[in-house]
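Visitor: could you look at this predicted model? Sequence included:
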Amino acid sequence: MKNYTDIKDFYNLFEAVQKAEIFDDQKTMVDAIPLFTIAEIEKRYSNEKNKPDFDLKSFVLRNFSMEQISERADDIVENKIPIKEHIEKLWNQLARTAYENKGTLLQLPKPYIVPGGRFIEFFYWDSYFVMLGLQVSGNVEMMKNIVENCSYLIMNYGFVPNASRSYFLSRSQPPYFSLMLDLIYENTNDEKIYSQYFETLEKEYEFWMSGVEDLENGKAVKRVLKTNDGDILNRYYDDENLPRPESYLIDVKDSENSQNSEFYRNVRAACESGWDFSSRWFEDGENIGTIYTLELAQVDVNCLLWHLEKTLAKSAHINRKFDLEEKYQSLSNQRKSNIEKYFWDKESKIYRDFNFIKNKQTQSEHIASLYPLFLKISSKQQAKEIAQTISEKFLYSGGLVTTTKETGQQWDLPNAWAPNQWIGYTAMKNYGFEDLAEQIKYNWSKNVERVYNNTGKLMEKYNAVDVKSIAGGGEYPNQDGFGWTNGVYLKMNN
């Protein structure tokens, strides 16, 4: 039996609150903590809502606690101290514990680091980039805590949710768990980390591959699809086709400009990618009403699943399960071949996503093209060609942009995000492009330092093109804190 708050259990009240916009941020209501049982609150709402003097906001504040709705930026501003020293202090500021379910916040067995700002829960792929900084800080215990929390979520829910909230239990985020194990191994040189979590790795893999056995050519089930040629690839997905509770009114309004019966699921699937939102997901390259995430096999998730398959093969070998080692090695070999076949665009010398419905690559040029280099899947020639494309089209004075298209969406030009800087930096170093790697590091780091010197804060994202401004776009203001920026900056400048 679930013992966390489920938005569906008080949907009438929830919907009324979101539509009335009584809070500036739609995430406020979904993160509120009920002071009484949901049944009791629902009964009160039913009895009071039609009274002439009924005040919805007052009712909510009487029945829910708004404690810790956000990480107060003012609490963590310390001007005039060196940026690295500031980041070291932030680790404690951003540390949390959740040993029991509290409202929509899910229980976790170990302490963890939150991103900051409005994001005060455990986020999946953010945590990998946080771990990079913890590695530099020598905090191996917190790194292990993050891995243990991911394992707990996988073993209890079948996957790592987008973040540790009940309203995220219909989707994950880019599967970085196997890469997290690599970071622990770098510190400990102990292969037990792989054998210890073999069952967890298998369970996460099952989540991403669920339904593969019964697939027909040209069809998809959940997160797995089969191309017209009979090859297996993966995509981002969400189990629900409803407005996101944390962005309810935004989704309802956006849906009015879409003819797609699965509009909400397409939006949620884009959220599973972590890129919410980008022209990458829009069929016309401009408008969210044309979002078609579900039609695409994406290069990043397939590269990450290749790494998961390779890690499963390694883990099986350590556990002397040689039949499973052979199985996962074969799967990873086939996926590597499929990545080459479906994502590499010889003409424009970039990796693209693949539209399995229309059996062709998409037009969007985006920084996820670097994943095959980040994970050493590409050939040297491909890497050389990609490096040139990155240098010419993606690298600006403030870092690597996410796409070559400006739409006002936050995962488009001109914004530079910490994870992509690390992926780009590592990708170039992997193939010996040291000068380009150093340029990526220098451009972005100087941007981070400039904003820090001006504001005393580390931000969620940065403007790579106009380095005199703060990044914008998206459904909420630019947040500070900020977990993955702290991690990547420390790791790059170690």
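Guide: Done, it's in.
Visitor: please make it C-alpha for all contacts and neighbour counts, starting now.
Guide: Will do.
Visitor: ok, S137 - contacts?
Guide: E88 (CA atoms under 8 Å, 6 or more residues apart in numbering).
Visitor: now with 10 Å?
Guide: Taking CA atoms under 10 Å, 6 or more residues apart in numbering, we find S137 in contact with K84, I87, E88, W91, M131, G487, L490, K491, N494.
Visitor: quick one: the fifth one is in a strand?
Guide: No: M131 sits outside any strand when classified using DSSP: H, G, I helix; E, B strand; the rest coil, being helix.
Visitor: so where do the helices sit in the stretch 201-350 of the chain?
Guide: Per DSSP state H, counting those that start in this stretch, the stretch 201-350 of the chain has helices spanning 248-255, 263-272, 299-318, 322-343. These are given in chain order.
Visitor: next, the one to line up against it:
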Amino acid sequence: MMKSHNHLFPLLILTCTFFTVSSCKHKANNDTLQITKSQEAKFIKRELNPIERYGELLVDVQMQRIFPDGKTFVDCIPKLPTDSILKKYREQKETDAFDLKEFVLTYFELPDSPTTDFVTDTTRTAAEHIDALWPYLTRNADEVVPGTRIALPNKYIVPGGRFREVYYWDSYFILLGLKEVGNDSLIEHIVDNFAYQIEKFGFIPNGNRTYYLSRSQPPFFAEMVQLLASVNDEKEIYLKYKEALEHEYDFWMEGAHSLPAGNAEERVVRMDDGSLLNRFYSDTKTPRAESYYEDVTTAEEVPDRDPEDVYLNICAACESGWDFSSRWFTDPESITTIKTTRIIPADLNALLYNMEKTLARMRTFAGENEAAEAMETAAENRKKAVDTYLWDATTGVYQDYDLDKDTFTGVLSLATVYPLYFGLASQKQADAVSKIIQEKFLNPGGLTTTLNDNSQQWDYPNGWPPLQWLAIRGLERYGKTELASAVKSRWLALNEDVYKNTGKMLEKYNVVDTTLAAGGGEYPNQDGFGWTNGVYLDLKKN
């Protein structure tokens, strides 16, 4: 039986008051025990895991599908201490009149949708609609409550729909829109919140929920700092967030120093030639609390495979932001073949190259010239490794690398645009990538995510706002303005047509048949929608 913790009812008070410094010290026998940020984070992740907190109650609620969306239950707020609720559950569940849903409704407060009261007026333009929607997606600094929400000290914006909390990589694209409407103070609040989470946990979680503490998301914090610096004093902003970005880099590179060639540890892979690249990973090997039923069902479909391996790779795919996609599957048609941790992603390594370049500039501003030079060297070494392992000269694209096959995965995806956006590509490489994008990815509504047509939402025929934006800006960087303009005009037209017909800005779109809604995934298409709004405003005005 899973343990529960009565002392964990005020869990978020623990995270907001006790863990307030980058390391804790415990006095014992006149000695000082240093608790590293990594150790501290691992403790928090374990103790705040909803599966630990709610025990068999969570398992029963999720496996019996009390709510159509498993995220509903883990977003509920318990009305009593966890142990008290579990005691009542164990006393009542075997009685004849017991009703599990009624029990949950009695002892938990259900979450609200953040846009419940918003009424769409389609006489407004899409931009006017977005402007009216911002207040409904904005959250004030959080009060500490005994649920799974991690309280943040500043205002932030949620994506919308079922996504009632801040999300890491979504937020960068939301910031693009805030910049266009001149809300610089809210941009800084959001960046401050991410720096706060790095200080608390040693990294930025997937979102500000305790069930997201085992994983991060694509690391866009450096890009956020750059965006904020573009509307402020650059040196001042870079120095303000230098320590936070240093800590985030430590998170992604943990274990690299002592890692032998041909080995992987957590998020770091040292290739046979000694070069370092990164992968997505997870710090737990359990079903996701918010998708418990789905994960257990997936693992049960492959009885010969260790369930923990399935869960690890599912969570790692969630860290990628592409949950789920044929990028991570051995068989493009089957999630049961997921192997995210055995794949070196092109997009992640472009992001980490950017992080290294940003840190080098921060260190230069701080007068740490030798350390800045070391980070420049790390960035250049990564760029060489990307060329060696992730550039497919035969096809003319950047591909993910399969560690088991010791070659490319063979899945062509829009991850290929990241090296263009971040400036890793040569002009010749950019020419080849743009040719493939035009010939294979461009559709009536924009760019499709991959070329594999299956039931996954990060595959054909869906298009996603952040990938459209990165592709457009990456193409522009290498002078491919005509293709970039074509992608932009098609994407904006699709956004506007769907808005006119439905009154909504959606999370994702069908870019192949623009008369059909996007599908796939574990939940219905969501509206709101944070990153769609941000990308739309940026592309419309630039």
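Guide: Sure thing, it's come through. Quick caveat: nothing in here was measured; it's all calculated off a predicted structure.
Visitor: mind checking the TM-score on these two?
Guide: TM-score of the superposed chains, computed with TM-score structural alignment, normalised by the length of structure 1, equals 0.98; 493 aligned residues with a CA RMSD of 1.2 Å.
Visitor: ok so, going back, pick the most buried one from the helices of the stretch 201-350 of structure 1.
Guide: helix 263-272 (a mean of 25; mean count of other CA atoms under 10 Å).
Visitor: what is it packed up against?
Guide: Helices and strands touching helix 263-272 of structure 1, as assessed by 3 or more CA pairs under 10 Å, 6 or more residues apart in numbering; DSSP states H and E, comprise helix 248-255.
Visitor: against which helices or strands is the helix it packs on packed?
Guide: By 3+ CA pairs under 10 Å, 6+ apart, helix 248-255 of structure 1 packs against helix 11-20, helix 263-272.
Visitor: in a markdown table: these, plus distance to V252 of structure 1.
Guide: Shown next, in a markdown table, are those (distance: least, CA to CA, whole Å):
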| stretch | distance to V252 of structure 1 |
| --- | --- |
| helix 11-20 | 10 |
| helix 263-272 | 9 |
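Visitor: what's the closest of those helices to N415 of structure 1?
Guide: Closest approach to N415 of structure 1 among these is made by helix 263-272 (17.3 Å; CA to CA).
Visitor: and the closest one, how far from the chain's centre?
Guide: Mean C-alpha position of helix 263-272 of structure 1 versus that of the full chain (CA atoms, centre = their mean, to the nearest Å) differs by 13 Å.
Visitor: ditto for stretch 225-240 of structure 2
Guide: 23 Å.
Visitor: nearest to Y236 of structure 1, out of the helices and strands packed on helix 248-255 of structure 1?
Guide: helix 263-272 (5.1 Å).
Visitor: what's the mean gap between the closest one and the aligned bit of structure 2?
Guide: Helix 263-272 of structure 1, aligned to structure 2 and superposed, deviates on average by 0.4 Å (mean CA distance after the TM-score superposition for structure 1).
Visitor: return the subset of the contacts of S137 of structure 1 lying in strands.
Guide: With DSSP state E as the criterion, strands contain none of those.
Visitor: just the buried residues of those residues.
Guide: I87, W91, M131, G487, L490, K491 (16 or more other CA atoms under 10 Å).
Visitor: structure 2: which residue goes with M428 of structure 1?
Guide: Counting by TM-score structural alignment, M428 of structure 1 lines up with L475 in structure 2.
Visitor: please apply the same query to L331 of structure 1.
Guide: Using TM-score structural alignment, L331 of structure 1 sits opposite A378 in structure 2.
Visitor: do L294 of structure 1 as well
Guide: Per TM-score structural alignment, the equivalent position to L294 of structure 1 in structure 2 is T341.
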